[in-house]
Structure formats: C-alpha cells, structure tokens
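Participant: what shape does this take:
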Amino acid sequence: MHRRTFLRTVSAGLGAVAFSGAVWHDAAASLAAVSAGESPYGPLGAPDANGMALPAGFTGRIVARSGRSVGGTIWHPAPDGGACFADGTGWIYVSNSEVPLIGGASAIRFRADGSIERAYRILSGTTLNCAGGATPWNTWLSCEEVFRGRVYETDPYGLRAAQPRPAMGRFKHEAAACDPDHRVVYLTEDETDGCFYRFTPTTWGDLSSGRLDVLCGAGGDAVEWRPVPDPGPAVLETQTRHQVSAARHFSGGEGCHYANGVCYFTAKGDRKVWAYDVARQTVKAVYDGGGTLDGVDNITGRPSGDLYVAEDGGNMEINIITPDGVVAPVMRLDGQAKSEITGPAFSPDGTRLYFSSQRGTSGESAGTGGITYEVTGPFRR
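Facilitator: All right, here's what the predicted structure looks like:
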C-alpha cells in the first residue's frame, strides 16, 4: 500500500469516527427502549435468485463459495468475522475461517468497478478463527475462539507475515474493537460466563506488549477496570475470566464495535446488545429483545449512527438499529435455517455490504457450504 493511500485512508477513517462519536455517545444514553419499527430502507422484497430478500433499490450477488476457486484461491470453509480495507482505487474484504487446525483467514481484492482481482491467504495453521477487528493502522486482528486461544495480527495486503499477540490474553476470543481515542482495544469472550476486556498497548500501534484489564461491576450500571493478573495462564491455572472476583460476566460474548466514546458488544446467551460508555463508565443493554432481531452476533456500524447486527440462526437476517431506537431487518436469507450470518463489513465508500452465511444451504457443521455475499445499495452514510 502506498504511503499516500495509507495516510488518506487513516485520515478518512478518523474523520468518520469523529463525526459518529456524538451520535454514538448520545445513543448510549438515549437508546433505552429499542423496538421494532419501519426500516429507513423500507420493507424487504421477495427473495432474489440467491435467496436474498432486500429492500427496493438494493441488489445482491455471491462473491465466493467455500471449497471453490475465487480470484485464483480456494475459498475457506466456515467464513466468519470480516472487515474491509481501502487499497488504492479498490478495496479488500478479509474473512476468517472458523474450522479447527487449518482455520486462518483469507482476503479478496476488488477493483474499483467491484470486479474481483485476486484472493489469497493471510493467515494459516491456526484454529477456529471466529471474529476479530480492524486496526487504525490497517491490520486485521483474527481471533481464535478456542480454549486459550490467541489473537493474531495479520496483513490484509498479504505482504507481512501474521504475528501472534499473546499479551492480549489467552482465552476463548471472539471479537476486537480498537478505540483510537483512548488507545485501547476492547475484546469479547465467547463463554457462558465470558468477560469483556480492555487491552492497553505499551505503544499505540504496537500490540506486542501491554496491559490486559477486565470489566468489573461497581454498582448498578457503573463499572470499572481491573488488571488481569495473568493474561496468559498455563492450562491448569485459573483462566482469565475467573482471576478477578468482581468481573462482570456476559453469556456468549460476540461482536464488538467502537465509535468515539461508546463500544457496543453483543451477547448471544443474553440476547442483548450492550453499550459501554467510556466517559460515563457505564454498561447497559440498548437492545434486550422485543424486536425482530434474534441470535445477536457480529456487529458493525456507520457514521450515520446506525448499527447493523447479524443473526446467529434466528430467521437469518441482518437488522439495523437506528439512533432513534428502531430495529428492523435490512436483509434476510431464505432456506438457510441451519446456518448463521457472519462478517458484516462495509466497503470504504459505504455503498457495499459484505457478509457470509457460514454453512449456507447445506447446514454442514464443517462449513463447506459457506457462501460470501455482497449487497449494493443506498446505505445511509
């Protein structure tokens, strides 16, 4: 990636975060009663040839299938968490593979017109790579959802070898969200009694060392952070989530998304979307069921203040949660009841949404039926 492109990308990203910050911060305080309502895009239409039900004005296509060649590379099984990165006039979509032993991650490079230029592996030899998160310095954090799992920092451009980041903890990792304002990384844990963590690097931009804290209760919605004594415990020693007695626990931590002042994260066991407000030092549920959204999982957002939440099961929808408290479906996959939606991520210009159906129409546990999609339309910026 050229230096000029890198600087332009970072500047654009920071501008978007700054714009969205007030929206997210206000939403954390005001989204007390999210309820089903009318989508800003209108109702879903009939399923298209690929089984996607979309609002009027939106179109979809399949960009990759597990086990089949895309851009000269066999696309991985069980596609999971993903993110997009700018690359000159085009962009890259990165996707994890949630299978044992050979998991890792792959990338698809798109040209400016949306055609696929090539695909390639960026991480191999890891296990059950579930979600993760993008960094402001354009790397992808691929997280292992396994006992004593690691975070791997990978290069979406395929130029540098992936590096494990053990200082970020050895536990059943799910997602990561970078907070450039406070120079920390938030981490979720997919256990029935999982925790919510904060990693503070010794040097921002270098994740090789730092301090791991766990979120603890301080009464009501108020919370505080306490250090994890041993972030990389031996197999038989006390695991991270049990090392601090005051730690808050969330059932099945999943997706994680930060926008200048608020970090949203989901818990599928709780069936909630939680919001951690940095300034107020509070955590509260901004979605607690009662709407069209079920099986809350991966999450992403837009500078407009809209959240997009993918369903693990449910009726296979991606739902929008607007700043004024409306939850509504923006996409549904028919005929895939044994799968889950993973890896929602927007292209750098915000006009294309990428995501996968991890097991597709086959519902195979090995994930060989995975399908990766693209939806194009007038998404709110």
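Participant: switch to C-alpha atoms for all contacts and neighbour counts from now on
Facilitator: OK.
Participant: the top strand by length along the chain: which residues count as buried?
Facilitator: Secondary structure of the chain per DSSP state E: the longest strand is strand 206-217. When burial is assessed from 16 or more other C-alpha atoms under 10 Å, strand 206-217 yields the following buried residues: Leu207, Ser209, Gly210, Arg211, Leu212, Asp213, Val214, Leu215, Cys216, Gly217.
Participant: among those residues, which one sits closest to Gly377?
Facilitator: Nearest to Gly377 among these: Leu207, at 36.0 Å, using C-alpha to C-alpha.
Participant: surely that closest one and Pro166 touch.
Facilitator: No: between Leu207 and Pro166 no contact is recorded; they are 9.0 Å apart, counting by C-alpha atoms under 8 Å.
Participant: tell me the spacing between Glu145 and Gly289.
Facilitator: Taken as C-alpha to C-alpha, to the nearest Å, the spacing of Glu145 relative to Gly289 amounts to 25 Å.
Participant: now swap in Tyr276 and tell me
Facilitator: With the distance defined as C-alpha to C-alpha, Tyr276 ends up 18 Å from Gly289.
Participant: let's see this one next, to set against the first:
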Amino acid sequence: MQRRNFLRLTAMSSGLLVLGPGFWRAAYAAPARPGPSPYGAISGSPDAQGLRLPAGFTSRIIARTGQNVPGTNYTWHLAPDGGACFDTGDGGWVYVSNSEIPLLGGVSAIRFDGGGNTVDAYRILSNTSINCAGGPTPWGTWLSCEEWDLGHVWECDPRSPSQGQRRSALGAFTHEAVAVDPVGQRLYLTEDRPDGRFYRFTPSQWPSLGAGRLEAAKLHGNALDGTASFSWVQVSASRSASLQLARFLTTAFNGGEGCWYDSGTVYFTTKGDNRVWAHTPSTGQVELIYDDDLYPDSPLRGVDNITMSRSGDLFVAEDGGDLQLCLITPGPDRTVAPFLQLDGHSGSELTGPAFSPDGRRLYFSSQRGTDGTTGVTFEVSGPFR
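Facilitator: Okay, the predicted model is just below:
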C-alpha cells in the first residue's frame, strides 16, 4: 500500500474503530484536508505587485533589497526572512525582518504610525550570520535565530536602533525558529537539519534567558490518531543534540522550520516530510494537523514560516512549490486552502508572515524576488476575520 493511502486510512479510521465516532470527534481533530478558504478563491490574475489575492484585499510593497525604505534613509537588507510585528504603545507598530546571509546577516525594522504610514527604519542586530527565522516574546523582544552548525539565538529590542544580546543557553546549533509559552514559562525551538531535534528551554529565572535547562523531545505513540506525546531529555547547549549521546534517546524531525505559540498550543513545521505539528505542553499531547501525503491534491507544499491570525487560522508560507501562503482553519473539521499566491518569483520563497497588532495587515517577503537577488517585502490589507 502506498504511504499516503496508508496514512490517510490511519488518520480517518483508527480512532473510529477503537472508540466510536462520537468520542473520536470530541477528543481529536483529524489532519487538515483540502477545502474552501473562508476568504474565497484567489484571483485568476495578479495585481500590480504580482500578488493573486482574494476579493476585497489589496497589497503594497514596503521595502526592496538594496533600496531605501520609502520615507527613510535606511537601506533594506538582503534575503529577508523570518519576521514579526510589535506594538509601539502609541497606536503604531514595528515589523522586524531577519537577513539570511552569511556573516553580514542581522535584523532590520520598519516602524509604522497608527495609520500604517512608514515613519522610520533601522538596524536592531548586526554582524551575525544566516539569520533565518525566530520568534517574538511576550515581553516585547525579538529572538533572531542563526541557521548554521554553531548558530545562536539573539534577543533584540525592536523599537529603536540597537544591538541584540546573544542567548547562549538556548543552544549552539542550526537554529530555525522559536516560540514562547508564557503559561508554562518555557521556550520551544526548531532545528533545520534532516536529523534535527525539537527542543524546549526552561529559564532558571523567568523571563531571563541568560541561564536554564535545554532539552530535546522524544516522540511516543502515533501523532495521526491523537495518541502521541512528548517526553524530554536534557542535552548540552554546546552543539546539536543529534551529535550528542542524547541522539539515541530523542526523536529526529526532518528539517524543523516555523514555530508559533497560541492559546496553549505550540505549532511547528518540518519541511523534509511537509508536515505541520501541534504540541500541547499542559498535557504533552502531539498531533499532526497537516501531512501532504494524506491528500494528493493538497495545495500546501514546502512548509516553512508560520503565524496565526486572530481568528485562529494558521498561515503557512511555502518555500518553493507555487509560492502560496496557505491557511489551515481551526476546529474539528480542519481545512487547508491557499490565501494568496505570488507570480513571477519562481526562484524565491515566501518568508516572515506576521500580522499587525490590530490583525488588519499582513506582512511577508519574497526572499529573492524576481531576479534571484532582490528581496521584496509586502503588506496585504483587507477584511481578515
């Protein structure tokens, strides 16, 4: 039997056969299957910025690699990658963006006023290497992750020009993304290598990230039928857990990518097998909420950076594929559908999706643009639910 058919039958039938449909429906939601978007179909032709959007949405370009951010004297960086938005306390917000290039990476920021007008742009981290994704903290800082063998996590202040601080206790490995659980007072981290691990970090004194315990996950059970859970093994912060003795006690995840916390759940993606996972720290439960092998007509390929809207829709950016930003709806009847598509950027990838604090604007980048070099950062506005 082909793998995707086996997985599909497992996801659809295992809980039903053992516990009956009522219990299974109440206790576990099946992985997302292709379905209609809550925003309707995307347009058949691109707008002036090269985006195919649902009806009612508009776009603009807010920055291009090598050019001054409009209205400022700041030159936008190469290879824009992971990003997030931060409230500035005066009605405005800041969008931060990593630069995924060797040696001269770092993080840039664009500041907006309450009307969405650009008022400033500046650097918040310099002289780091291959800054890929990262994650925001509840206390308003940006954690920028270096994606190389001995890469670190850097904590940055997004609200003014500055230089971030290295947080060595979070490990030295091929970092991708990080999510912060303010209830459990822990951080969760992905590692972008075929034998990468999924980590959690417990600060010695919350919320300081200067010291603490780093652990890697061991997966037990079947993540397709709701029986899976994590246990945790302490590891050294000096190098990847895949290179320590702990590799025999922990589980490899194939190319860890985006990571996001929301309402008691940590979501993360693995690009090697094109999956989206959900972990509930309070119970230890682990679910697969998306696997492209289950449905051959699924639109989502090359899972990468993720973020969540106010409605609980999980937005997943594609690295490659047809360059779509897809969404996975919440609830027991999860569906996956395209939200937008980028035309003319075939050698690029979508990166850094993030919503403004009011949830009305979505930011993201085409990392290499139409020419393979010039990154483009977009804003999409419209009736987000």
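Participant: got a TM-score for the pair?
Facilitator: Between these two chains, after superposing, the TM-score reads 0.88 (TM-score structural alignment, normalised by the length of the first structure); 345 aligned residues with a C-alpha RMSD of 1.6 Å.
Participant: ok, Glu145 and Gly289 of the first structure, which is more surrounded?
Facilitator: More neighbours sit around Glu145 than around the other of Glu145 of the first structure and Gly289, counting by other C-alpha atoms under 10 Å; the figures are 26 against 19.
Participant: residue in the second structure matching that one?
Facilitator: With the correspondence set by TM-score structural alignment, Glu145 of the first structure lines up against Glu147 in the second structure.
Participant: cool, Phe110 of the first structure as well?
Facilitator: Using TM-score structural alignment, the equivalent of Phe110 of the first structure in the second structure is Phe112.
Participant: residues in contact with the nearest residue to Gly382 of the second structure once chain neighbours are set aside?
Facilitator: If you skip the residues right next to it in sequence, Gly382 of the second structure has Phe57 as its closest partner in space, 4.4 Å away by C-alpha to C-alpha, 6 or more residues apart in numbering. Taking C-alpha atoms under 8 Å, 6 or more residues apart in numbering as the criterion, Phe57 of the second structure is in contact with Val380, Ser381, Gly382, Pro383.
Participant: distance of Phe57 of the second structure relative to Ser13 of the second structure?
Facilitator: Between Phe57 of the second structure and Ser13 of the second structure the distance is 39 Å, computed by C-alpha to C-alpha.
Participant: do the same with Ala211 of the second structure
Facilitator: Plainly put, Ala211 of the second structure is 45 Å away from Ser13 of the second structure if you go by C-alpha to C-alpha.
Participant: and the counterpart of Ile122 of the first structure in the second structure, how many neighbours?
Facilitator: Alignment note: Ile122 of the first structure maps to Ile124 in the second structure; criterion TM-score structural alignment. Here the count is done by other C-alpha under 10 Å, and Ile124 of the second structure has 23 residues near it.
Participant: give me the element Ile124 of the second structure is part of.
Facilitator: Secondary structure here is read from DSSP states H and E; on that basis Ile124 of the second structure sits in strand 118-125.
Participant: got the angle between the very next helix or strand once past that strand and strand 118-125?
Facilitator: With elements assigned by DSSP H and E, the helix or strand that comes after strand 118-125 of the second structure is strand 131-136. With axes from the mean of the first three to the mean of the last three C-alpha atoms, to 10 degrees as the basis, strand 131-136 of the second structure and strand 118-125 are set at 110 degrees to each other.
Participant: now the next helix or strand after strand 131-136 of the second structure on the first structure. Mean distance?
Facilitator: Using DSSP H and E, the helix or strand that follows strand 131-136 of the second structure in sequence is strand 142-146. Superposing on the first structure and averaging over aligned pairs (mean C-alpha distance after the TM-score superposition for the first structure), strand 142-146 of the second structure comes out at 0.2 Å.
Participant: for the first structure, which segments count as helices?
Facilitator: In chain order, the first structure shows helices spanning 3-30, with DSSP state H as the criterion.
Participant: show me the contacts for Ala109 of the second structure.
Facilitator: Ala109 of the second structure makes contact with Val94, Tyr95, Val96, Ser97, Ala121, Tyr122, Arg123, Ile124, Pro158, according to C-alpha under 8 Å, 6+ apart.
Participant: translate the second one into the numbering of the first structure.
Facilitator: Looking back up the chat, that one is Tyr95 of the second structure. Structural correspondence for Tyr95 of the second structure with respect to the first structure (TM-score structural alignment): Tyr93.
Participant: the match of Phe110 of the first structure is in contact with Val119, isn't it?
Facilitator: Yes: using C-alpha under 8 Å, Phe112 of the second structure makes contact with Val119 at a distance of 5.5 Å.
Participant: higher neighbour count, the two?
Facilitator: A count of neighbours by other C-alpha under 10 Å puts Phe112 above the other of Phe112 of the second structure and Val119, at 20 against 15.
Participant: excluding residues flanking it in the chain, which one is nearest the more buried one?
Facilitator: Sequence neighbours aside, Thr118 is the residue nearest to Phe112 of the second structure in space, at 4.5 Å (criterion: C-alpha to C-alpha, 6+ apart).
Participant: for Trp225 of the first structure, list the residues it contacts.
Facilitator: Trp225 of the first structure makes contacts with Asp213, Val214, Leu215, Cys216, as judged by C-alpha under 8 Å, 6+ apart.
Participant: please list all residues in contact with the nearest residue to the last one once chain neighbours are set aside.
Facilitator: If you skip the residues right next to it in sequence, Cys216 of the first structure has Ala247 as its closest partner in space, 4.1 Å away by C-alpha to C-alpha, 6+ apart. Counting by C-alpha under 8 Å, 6+ apart, Ala247 of the first structure makes contact with Cys195, Val214, Leu215, Cys216, Gly217, Arg241.
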